[in-house]
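fold the following, please.
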Amino acid sequence: MLLLSRTQPALFFILLCPVNIIGLWWAVGSPLVMDPNSICRKTKRLAGKQAELCQTEPEIIKEVAKGAKLGLRECQFQFRFRRWNCTSHNKYFGKIVQQDIRETAFVYAITSAGVTHSVTQACSMGELIQCGCEATRSRAPPFPTSGPGADGSKWEWGGCGDDVEFGYEKSKQFMDAKRKKGKSDIRTLIDLHNNEAGRLAVKNYMRTECKCHGLSGSCTLRTCWKKMPHFREVGDRLLERFNGAFKVMGGNDGKTLIPVGHNIKPPDKQDLIYSAESPDFCLPNRKTGSLGTKGRVCNSTAMDVSGCDLLCCGRGYREETVVFEENCLCRFHWCCVVQCKKCSVRKELSLCL
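Next comes the predicted model:
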């Protein structure tokens, strides 16, 4: 019987790779925790645009770090039932992003999306002096066939729309910085493509929110603004792209990517791409960064990726009783304290052999 805690904080730092694109990578550094100052201390390893941001706009770097954390959490959620579960609790995590596999494509895309989302949100919250709400004065209200105004009611742009263009540009400036201007190779092209796919998963799916004005909520006039999609939606959309990712190879000119296979349409800007097949992640492998799946919790009745047959790689599984410590019998005491007791919760789990 195992005694486990539900609170296991993920400690990580951002690894800035000096190979071809100085992308924003994750790796584990327990007990190191990434902070904006740690990025900028390594200015000699940063590309020109990155170093420039550190020197002139350190507050942007703070949002970059937040965006990386946002991307990490979403990656762990989206891959929680898969053989590779985006864990940051091992020192071989950096091995994953040194390969041109599907998982690397998702890492780059979700990180780039996270940076875009975090910077844009900081603008709307008034936390950055360089930006604010989206400028809508020059934008004329359209004549919609659906949504706001479709019923003939009056409406106008207003409120505080998200300035996603600013977040997009800052994410591009930091994520796409190259060490040598004009240098191009297949790895660089793939990384840049996946970075853009992540940003577009935010930028291309802005939604319209409106507020009614008028006596007794009559809605004689609506004020509308643009808001970013919820980041869970971004993660869901990128996971779909991960499942349908395109395998590519470099063209003879060294500047183009060609889909592998016959009669395959070229990937568009929102697709994820890769050039090498992923390992099966069944067994520990320091070279590939695989932790294996031994001891992972699986679903003995499921037939999808969380099922014991797939997750345990055919090795079988065992049943075990696990005891969790949880808060229970919580009471609110005036004013203003909540006091809880600790309760033990028993649960039967299936664990991979």
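
please count neighbours and contacts with C-alpha atoms only from this point.
Noted.

chain center to stretch 194-208: distance?
Relative to the chain's own centre, stretch 194-208 is displaced by 11 Å; criterion: CA atoms, centre = their mean, to the nearest Å.

now the second one, please; I'll put the structures next to each other:
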Amino acid sequence: MGNLVDCSCDKAAKRYKKNGKKNKLKGMNLPQGEWHWGGCSDNINYGLRKSKDFMDTRYRRKSDMKTLVKLHNYNAGRLAIKNHMKTECRCHGLSGSCTQQTCWRKMPTFREVGNRLKEHFDGASKVIAGNDGRSFIPDGETLKPPGKEDIVYSEKTFDYCFPNMTIGSFGTQGRMCNETSKGEEGCEILCCGRGYNTTKVIEEVRCNCQFIYCCDVVCETCKYERNINTCL
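Now for the predicted structure:
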């Protein structure tokens, strides 16, 4: 299998001893026993460089508050991948004895990264500009400074629970919601704690369809009762 010239496998780990004495291998959760680097490790450093070139370049010469927040959050997104790389191994040996292993570095899945960023987003910290004009500090004396992987914000977002025509938001009153879901479509979140109405409706649907040779499909009409929940 050939390599992509512009995005080859990451060979950095292979340059370090497997006994973990080098700082580059710390925190990698290396396997026990006989093993060696192999396979095709995800080239995370190449990805980080390209991400910075694509996302950060236009803001590097700016130092306003919005720019500082954007650059911090961009880097937090990259660290959500870099700091959670995994070491995967494959066994070699007779009858699956695993006398030797080949190991490589792999990025976390897209779902894992998304869930991690969602957790950081839910716990985002509000920050204000620092005195030097090139940094920010927590908005509150008792709050600890945000870490490099934390998500921060400097302005409160609009409240989408209520109508706001300046931003084109109609609010959530009258929106249909899912009574059993704990997600964003659930009544508890979508209705913003205002509660919801439940209405029973009778729906007619085609059912018990049969194919009649040749060439008709004949169905019965069935009535089903279901609940529709709408936000107050």
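
TM between them?
The TM-score (TM-score structural alignment, normalised by the length of the second structure) is 0.76; 208 aligned residues with a CA RMSD of 3.3 Å.

ok, now which ones touch residue 178 of the second structure?
Neighbouring residues of residue 178 of the second structure by CA atoms under 8 Å, 6 or more residues apart in numbering: 185, 186, 187, 229.

between all of these, which two are at the greatest distance?
Using CA to CA, the two most remote members of those are 185 and 229, lying 11.2 Å apart.

and those two? Which one has more around it.
residue 229 (20 against 16; other CA atoms under 10 Å).

overlap in contacts, residue 185 and residue 229 of the second structure.
Shared contacts of residue 185 of the second structure and residue 229, defined by CA under 8 Å, 6+ apart, are found at 177, 178.

helices along the first structure, start to end?
Counting by DSSP state H, the first structure has helices at residues 36-40, 48-56, 58-78, 93-96, 102-124, 164-175, 186-203, 231-243, 308-311.

give me whichever of those helices is most buried.
helix 102-124 (a mean of 27; mean count of other CA atoms under 10 Å).

so residue 293 of the first structure touches residue 311, yeah?
Yes: with contacts counted by CA atoms under 8 Å, residue 293 of the first structure reaches residue 311, the gap being 6.8 Å.

coming back round to it: now, the contacts of residue 178 of the second structure that are in strands?
residue 229 (DSSP state E).

doesn't residue 226 make contact with residue 200 of the second structure?
Yes: Residue 200 of the second structure is within contact range of residue 226, at 5.7 Å (criterion: CA under 8 Å).

circling back to that earlier point, so which of the contacts of residue 178 of the second structure comes closest to residue 132 of the second structure?
residue 185 (42.8 Å).

distance of the nearest residue to residue 125 of the first structure once chain neighbours are set aside from residue 167 of the first structure?
Of all residues not flanking residue 125 of the first structure in the chain, residue 132 sits nearest, at 7.6 Å (CA to CA, 6 or more residues apart in numbering). In this view, residue 132 of the first structure and residue 167 of the first structure are 11 Å apart by CA to CA, to the nearest Å.

then residue 204 of the second structure would be within a helix, right?
No: with DSSP: H, G, I helix; E, B strand; the rest coil as the criterion, residue 204 of the second structure is assigned strand and is not in a helix.

contact partners for it?
Applying CA under 8 Å, 6+ apart to residue 204 of the second structure gives the contacts 221, 222, 223, 224.

hmm, 6 Å instead?
Contact analysis of residue 204 of the second structure by CA atoms under 6 Å, 6 or more residues apart in numbering lists 222, 223.

can you check the one 3 residues further on too?
Residue 207 of the second structure makes contact with 219, 220, 221 under the criterion CA under 6 Å, 6+ apart.

does it count as helix, strand or coil?
strand.
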